[in-house]
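Visitor: quick one, structure for this:
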Amino acid sequence: MFSEKKDKQLQVLERNIIGKNTSIIGDIKSEGDFRIDGKVEGTIETEGRVVIGNSGSVSGKVTCQNADIEGKFSGELSVNSLLTLKSTAKISGDVLISKLSVEPGADFNATCAMKGTVKELNNGKSKKAEKTA
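Guide: Reported below is the predicted structural model:
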């Protein structure tokens, strides 16, 4: 049991870097974090964080825990926790998130849905209705 916990912690510490002059076409799957300063076309799946640097560009599908975007993204983006868009970010496509942080200046031209929000709002409304009735 202890060794499983230690192995999981080591896997999360993995960092994958796609450099400025690197271009990848295809599918990538990892349990670690990604920093993308080059160009990726395809699918990225990770249980960690995806960072798209200022010179980075991703087109395709990304599924991750957290994401920080400074560069360009187009396609499907699914973030289980927090999506942070920096002022230089340019986003288009379909976005599914739990939390969103957008700096002034970011271009966010996407269809956006927030997970879990409807359930929380419905529960909040029913509680308020019970108190006032």
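Visitor: okay, CA-based contacts and neighbour counts for the rest of this
Guide: Will do.
Visitor: can you report how many residues neighbour residue 115?
Guide: Neighbour count of residue 115, defined by other Cα atoms under 10 Å: 16.
Visitor: for it, what are its contacts?
Guide: 96, 97, 98 (Cα atoms under 8 Å, 6 or more residues apart in numbering).
Visitor: what separation is there between it and residue 100?
Guide: Plainly put, residue 115 is 11 Å away from residue 100 if you go by Cα to Cα, to the nearest Å.
Visitor: spell out the secondary structure type for residue 10.
Guide: helix (DSSP: H, G, I helix; E, B strand; the rest coil).
Visitor: quick one: contacts of the lengthiest helix in the chain?
Guide: In the chain, assigned by DSSP state H, the helix with the most residues is helix 117-132. Outside helix 117-132, the residues within contact range by Cα under 8 Å, 6+ apart are residue 98.
Visitor: could you redo the last one with a cut-off of 10 Å?
Guide: Among residues not part of helix 117-132, those counted as contacts by Cα atoms under 10 Å, 6 or more residues apart in numbering are 97, 98, 99.
Visitor: one more sequence to fold, the one below, so I can look at both together:
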Amino acid sequence: MAIFSTEKEVKRDVTPTIIGNRDSITGEIHAESDVLIDGKFKGDIYAKQSISVIAGGCVEGNFHADKVIVSGKVTGMVRANQVVIKGGGLIEGEIAYRILIIEENGALEGKCALLKQNVLAEDAKEA
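Guide: Sure thing, here's the model as predicted:
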């Protein structure tokens, strides 16, 4: 069975973390993958990739990620290289970003600050 010793390990994609539309979770998430929120979440999220809050999603807490996309509602502090607030999306609180995009009918109520360097997951906390 020499074939098994010469085969390379199959590289698997990282499965995203999903909070469904009927889910309500409180706690802290440390993710290597994308995080998708369609339900309710209260707590902090540290993601090495992106965090997306779908139109029905509602979050109360803090985000640290490479990219944050909001179509629902976020209350708290967002720290990311890129923040996108989609139409109908709302962030109430503070954001620190390198790139900020607010689409028509998207809203930000709070303070914002431009970051001078990239946000790394290690900068916030190890995921």
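Visitor: superposed, how do the two chains score by TM?
Guide: Superposed pair, TM-score by TM-score structural alignment, normalised by the length of structure 2: 0.80. Supporting alignment: 109 aligned residues with a Cα RMSD of 1.8 Å.
Visitor: related to what we said a few turns ago, give me the buried subset of the contacts of helix 117-132 of structure 1.
Guide: Using 16 or more other Cα atoms under 10 Å as the burial test, the contacts of helix 117-132 of structure 1 include 97, 98 as buried.
Visitor: I'd like the contacts of helix 117-132 of structure 1 as TSV, with secondary structure and distance to residue 58 of structure 1 appended.
Guide: Output for these, formatted as TSV (DSSP: H, G, I helix; E, B strand; the rest coil; distance: Cα to Cα, whole Å):
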residue	secondary structure	distance to residue 58 of structure 1
97	strand	17
98	coil	21
99	strand	21
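Visitor: can the contacts of helix 117-132 of structure 1 go into a markdown table with extra columns for distance to residue 110 of structure 1?
Guide: What follows is the contacts of helix 117-132 of structure 1, written out as a markdown table (distance: Cα to Cα, whole Å):
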| residue | distance to residue 110 of structure 1 |
| --- | --- |
| 97 | 12 |
| 98 | 15 |
| 99 | 15 |
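Visitor: can you name the helix or strand that residue 24 of structure 1 falls in?
Guide: Using DSSP states H and E, residue 24 of structure 1 maps to strand 23-30.
Visitor: ok, now residue 5 of structure 1?
Guide: Once you assign secondary structure using DSSP H and E, residue 5 of structure 1 falls within helix 2-12.
Visitor: what's the next helix or strand after that helix packed up against?
Guide: Where DSSP H and E defines the elements, the next helix or strand beyond helix 2-12 of structure 1 is strand 15-18. Where contact means 3 or more Cα pairs under 10 Å, 6 or more residues apart in numbering; DSSP states H and E, strand 15-18 of structure 1 is packed against strand 23-30, strand 33-36, strand 49-52.
Visitor: of all those strands, which one is nearest residue 65 of structure 1?
Guide: Residue 65 of structure 1 sits nearest to strand 49-52 of all those, at 5.8 Å, using Cα to Cα.
Visitor: just checking, what packs against the closest one?
Guide: When contacts are defined as 3+ Cα pairs under 10 Å, 6+ apart, strand 49-52 of structure 1 sits against strand 15-18, strand 33-36, strand 57-64, strand 66-69, strand 72-79, strand 82-85.
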